[in-house]
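> need a 3D model of the following:
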Amino acid sequence: MLDIIGERLVENLSVSLPDLTRAICESSLMSLDYVPMGQIIETLPSPVLLAVSTGVPFEGEILLVIDRTLLLTATELMLGGSAKQLKEDETGEFTAIELGFGERVAAAILAELQRALSVVGSAELLLDRVETDPDSAGIVKNASLCARMKFSVAMAGHVGILEVVIPYDALEPIRPALSKIYFGNRGEDQRTWHDLISGQIERAHMDLEVVLAEEAIPIQKIMSWQPGDTIDFGIEEGEQATLVGADEPMFKVSLGKRNNGFVAVQITEKISKKEELEEDGSDN
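Okay, here's the model as predicted:
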């Protein structure tokens, strides 16, 4: 189940981080392992942003580890930059501004983790504090075993690392649900996927075509056409036409002109799929 939660978090981040940074984000789950807290602290990069969270259903704190590349890339993009001048090999401490934006990034990630956890039950996570010193962010004893999900997050040509660390003791309230096999359902849990797909659709682009007229012409006549020949379809201003998207008729439109002289169309009627099927049935 933690694998499923991790994959859902990947999908959520690919939508929420672009909303925050105005840049395309590609994330992936690199690994899910179980290691002592002490080993996690020993392998932390420097500098690093450590966000400590509390909330239900966990009994205890959970930790977000955001590396320098991910934090500075997100900060630069949120400030309106392009992150092209980011030097990934620097080791200076974070500024107060960077820490402030780091809190926003951590809060956004926690919100998406909360949504991903809905597959096993309701959750409510709150950002408690942000640290840069690993010793100050120790949420359990070094010997305590933790589940660690490591993610790769790519934005603006840079690849950062995000880790979600959940101690075993904190997982106790939802451990029975984690041991179950998830086949999916049509309940409220699917609302997350509905929202994700809706967000992607809103960002998509579609090419539209206005079909002014259709006429069957003998192939012999077409073969005799030469440059300069005129083909009269008898179309006048105010004539009805069809607006087509993805090879599907979508609207009936009326032709006209704007004040600037440009040709324009006014939507007069929506073409439903049901109407098309009825028309096809009547022809048969």
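
> please make it C-alpha for all contacts and neighbour counts, starting now.
OK.

> and the strands in the stretch 1-150 of the chain, which stretches?
25-36, 48-56, 62-67, 124-131, 145-155 (DSSP state E, counting those that start in this stretch).

> return the distance of the last one from the chain's centre.
Taking Cα atoms, centre = their mean, to the nearest Å, one finds the center of strand 145-155 at 17 Å from the center of the full chain.

> against which helices or strands is that strand packed?
Using 3 or more Cα pairs under 8 Å, 6 or more residues apart in numbering; DSSP states H and E, the elements in contact with strand 145-155 are strand 25-36, helix 68-78, strand 158-167.

> so which of those is the most surrounded?
Greatest average neighbour count among these goes to helix 68-78 (a mean of 23), per mean count of other Cα atoms under 10 Å.

> ok, back up a step: got a markdown table for the strands of the stretch 1-150 of the chain, with distance to Ile166 too?
Listed next are the strands of the stretch 1-150 of the chain as a markdown table, based on distance: least, Cα to Cα, whole Å:
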| stretch | distance to Ile166 |
| --- | --- |
| strand 25-36 | 10 |
| strand 48-56 | 10 |
| strand 62-67 | 5 |
| strand 124-131 | 13 |
| strand 145-155 | 5 |
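
> thinking Leu20 is in contact with Met78, fair?
Yes. Assessed by Cα atoms under 8 Å, Leu20 is found in contact with Met78 at 6.9 Å.

> okay, and the nearest residue to Arg115 once chain neighbours are set aside sits in which element?
Of all residues not flanking Arg115 in the chain, Thr192 sits nearest, at 6.9 Å (Cα to Cα, 6 or more residues apart in numbering). Secondary structure assignment for Thr192, by DSSP states H and E: helix 191-203.

> another sequence for comparison is provided below:
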Amino acid sequence: MSDPTDFEDAELDMAAAMGMGQAPKQLNQAEIDRLLNVEEPAGDGRPAASAIERLVNSTAVNKDRLPMLDVIFDRMVRLLNTSLRQLTSSNVEASLVRVDWLRFSDFLATVELPALIGVARAEQWDNHLLVSMDSSLIYTMMDVLLGGRRSRPGRVEGRAYTSIERKLTERLTKVILQDLSQSFDPLAKVDFSFDRLETNPQFAAITRATNVTIRARIAIEVERRVGHAEVVIPYATLEPVRAKLVQMYMGEKFGRDVMWETHLKSELQRTRIDLVAVLHQIEAPLGEVLAWKPGTALKLKVSPDAPTVLMSGETPLFAGRMGQCNENVAVRIETDLDTKGELVDGLLSH
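Purely as a prediction, here's the structure:
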């Protein structure tokens, strides 16, 4: 943690330099890191990140922007408990470890080799996602499904996965995808279809290395042996349902009040408007219209019993016959032009 006096010392040095007519002091990298409070100790033999590196890496999207995503992953884990118990006929406990927001290149760097990464496709969203499993989970599921030993499996180094292990991993991946699809059902209908298995993380690239992804890490315990599975979804894949994922709770509405709309619509229906009875409309050249004078006769090709259209502004509402009622000119409505709804909706939109 940086000392608050560092800020005061830096300000005093700069003020003194400016007051004496000298050039401002240039801060070195260590002083910049201390002022920005981004200095961190080195670990695992790696040097501490500089201030500029930390600022660049801080552009990742905050997970709080999609609060419904945590609800979806929690629901998927509950469904996995039931699905995996039916698959293995054993006591299986799945739990959500954490949900991380990271760049796709950072995820690829954390994949341990040998690896099996399932590539899936979101049909309705026309995009992809990944399901990755570590070797502990793969070997554990192999032993449970094929009736092998119940002890903790030893670590196998440098051996590629067999066809049987690949088939069982594909089957487990489809179970995870099916439960993930059911978890999205309350928000949006989407089908996650299995595409292929990749052993090289570089061949499982479904987005740019710098793009933001969401990684859900799930711990699966079978027969007191624990393995991990990861569901990696690019942020662009969730773009079609982002408006629903930003909700704080299911069914939340933004910028809309149904009760107020109903009240406004009822009040508009009681509002008085001006109607114009149009007997006939003709089109004439502008030069002819400018030549009209008082007494000019216009020939309308319309019969006396032709229908009259009642209009509100540019919207036609009714059609009827022109007549007389109690010494007043009247129009008897005979046809509803089914445009009243458009008139009300147009008023509501404004």
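
> which bit of the second structure covers the helix holding Thr192 of the first structure?
Using TM-score structural alignment, helix 191-203 of the first structure lines up with nothing in the second structure.

> run through the neighbouring helices and strands of that helix.
Using 3+ Cα pairs under 8 Å, 6+ apart: helix 191-203 of the first structure touches helix 2-21.

> what's the match for Val130 of the first structure in the second structure?
Using TM-score structural alignment as the criterion, Val130 of the first structure maps onto Leu197 of the second structure.

> ditto for Ala147 of the first structure
Counting by TM-score structural alignment, Ala147 of the first structure lines up with Ile214 in the second structure.

> that match reaches Pro234, doesn't it?
Yes. Ile214 of the second structure is within contact range of Pro234, at 6.1 Å (criterion: Cα under 8 Å).

> so what's the counterpart of Gly227 of the second structure in the first structure closest to, chain neighbours aside?
Structural alignment places Gly227 of the second structure opposite Gly160 in the first structure (criterion: TM-score structural alignment). Spatial nearest neighbour of Gly160 of the first structure, excluding adjacent residues (Cα to Cα, 6+ apart): Leu70 at 4.2 Å.

> from what I see, the one you found and Val159 are in contact.
Yes. Leu70 of the first structure lies in contact with Val159 (Cα under 8 Å); the separation is 6.9 Å.

> common neighbours of those two, please.
Listed as contacting both Leu70 of the first structure and Val159 by Cα atoms under 8 Å, 6 or more residues apart in numbering are Val153.

> picking up where we left off before, what's the helix holding Thr192 of the first structure in contact with?
11-12, 15, 115-116.

> and the helix or strand that comes right after it, what does it pack against?
For helix 191-203 of the first structure, the succeeding helix or strand toward the C-terminus, using DSSP H and E, is strand 208-211. Under the contact criterion of 3+ Cα pairs under 8 Å, 6+ apart, strand 208-211 of the first structure touches strand 240-245.

> which residue numbers in the second structure go with the strand it packs on?
Per TM-score structural alignment, strand 240-245 of the first structure has no counterpart in the second structure.

> try stretch 112-119 of the first structure
Using TM-score structural alignment, stretch 112-119 of the first structure pairs with 179-186 in the second structure.

> state the span of the first structure onto which stretch 277-285 of the second structure is aligned.
Aligned using TM-score structural alignment, stretch 277-285 of the second structure spans no residues in the first structure.

> how about stretch 81-95 of the second structure?
Under TM-score structural alignment, the match for stretch 81-95 of the second structure is residues 14-28.

> again, but for stretch 14-32 of the second structure
Aligned by TM-score structural alignment, stretch 14-32 of the second structure falls on no residue of the first structure.

> for Lys150 of the first structure, which non-adjacent residue is closest in space?
Glu163 (4.4 Å).

> what's the spacing between the one you found and Leu99 of the first structure?
17 Å (Cα to Cα, to the nearest Å).

> ok, now how distant is Ala30 of the second structure from Phe318 of the second structure?
Here the criterion is Cα to Cα. By it, Ala30 of the second structure lies 79 Å from Phe318 of the second structure.

> what ranges does the stretch 201-350 of the second structure have for its strands?
Applying DSSP E, counting those that start in this stretch to the stretch 201-350 of the second structure gives strands spanning 212-222, 225-234, 276-278, 308-312, 315-325, 328-336.

> out of those strands, nearest to Arg159 of the second structure?
Proximity to Arg159 of the second structure, assessed across the strands of the stretch 201-350 of the second structure by Cα to Cα, is greatest for strand 225-234 (18.6 Å).

> tell me roughly how far that closest one lies from the first structure on average.
In the superposition with the first structure, the average deviation recorded for strand 225-234 of the second structure is 0.7 Å (mean Cα distance after the TM-score superposition for the first structure).
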